[in-house]
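[1] Attaching a predicted model along with its sequence, questions to come.
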Amino acid sequence: MISGVHAIIYTGGADALRAFFRDVLEFDSVDAGGGWPIFALPPAELAVHPTEGAGAHELYLMCDDIHTTVKELERKGVEFARPVEDAGWGLMTSMRVPGGGELGLYEPRHPSPDHTRG
């Protein structure tokens, strides 16, 4: 039924953010036409959290070792908006991305779905 997820980030600095995903995070991409890249993402998971009032959406990149990943990204010039914090269910931080805004990064402590199963 569902074959994947297509996530979109809106920004006033699209070219810079595309270069960030291509050159810094080293995500593979395909040309969707006219030089418009569509980036491949690592396996994904979706959590649903209860909230009061209007809903919201968040996007986090996941890693196996947040401290090593932060150091690697800092060597590539990435600036982090906050130090790594222990949230109980995982370690998390947020990186500043070109065009404004932040992108979450976290090392989960919870089990993740098996992405090899269809």
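    Sure thing, it's come through.
[2] okay, CA-based contacts and neighbour counts for the rest of this
    OK.
[3] give me the number of residues near Phe80?
    Neighbourhood size, Phe80 [other C-alpha atoms under 10 Å]: 19.
[4] I figured it was touching Thr93, is that so?
    Yes - under the criterion of C-alpha atoms under 8 Å, Phe80 is in contact with Thr93, at a separation of 7.3 Å.
[5] How about residues contacting the longest helix anywhere in the chain?
    Longest helix of the chain, by residue count under DSSP state H: helix 66-75. Residues outside helix 66-75 that contact it (C-alpha atoms under 8 Å, 6 or more residues apart in numbering): 24-25, 63, 84, 91-92, 105-107.
[6] Comparison target, given below:
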Amino acid sequence: MIIGAHSIIYSKSPEADRALLREVFELPHVDVGDGWLIFGLPPAELAVHPSETNDVHEFYLMSDDIDGFVTEMRKRGVACGPVRNEGWGLLTHVTLPGGGKLGVYQPRHARPKPMGLRKRARTTARRSSRRRAR
């Protein structure tokens, strides 16, 4: 069944955006070949919003201290938009080196418990990562 989520950021400058995620955000990662990095993320949540169209998806990172996050990003030379109170959270956008924007927010809404992994899924994931590491 479901063991995780895989999000994709499309970029005109993927190497630069990967460097930001690796070096500035300090996300754990694996190189699956030829510099193609897949980053680990903290627990996630998923919401379904009403829309006039299908196949529209958004991706946000969450922070427990949005003001501290913005301050740290500015120290590291990463541009952030103004923090806006959206009711459901305090939202900013990081400008990625490739020119795209990535939303980061401090949630003010109720949060679900993270989904646990079944024992079998954890064992399979460990075996797969050992094979890749060789």
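    Structure received. Computed from a predicted model, the values in this text were never measured in an experiment.
[7] I'd like the next helix or strand past the longest helix of structure 1.
    Using DSSP states H and E, the helix or strand that follows helix 66-75 of structure 1 towards the C-terminus is strand 80-86.
[8] Give me the helices and strands touching that following strand, please.
    strand 90-96 (3 or more C-alpha pairs under 8 Å, 6 or more residues apart in numbering; DSSP states H and E).
[9] what's next to the strand it packs on, contact-wise?
    Contacts of strand 90-96 of structure 1 (C-alpha under 8 Å, 6+ apart): 66, 78-86, 102-110.
[10] Buried subset of the contacts of helix 66-75 of structure 1, written for ChimeraX?
    Per 16 or more other C-alpha atoms under 10 Å, the buried members of those correspond to this ChimeraX selection:
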select :24,63,84,91,92,105,106,107
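[11] residue boundaries of the strands in structure 1?
    Ranges of strands within structure 1 are 29-31, 37-39, 60-62, 80-86, 90-96, 102-108, based on DSSP state E.
[12] Find out how far the longest helix seen in structure 2 is from the centre of the chain, if you would.
    Counting by DSSP H, the longest helix found in structure 2 is helix 119-133. Relative to the centre of its chain, helix 119-133 of structure 2 is centred 22 Å away, using C-alpha atoms, centre = their mean, to the nearest Å.
[13] Alright, that wraps it up for me.
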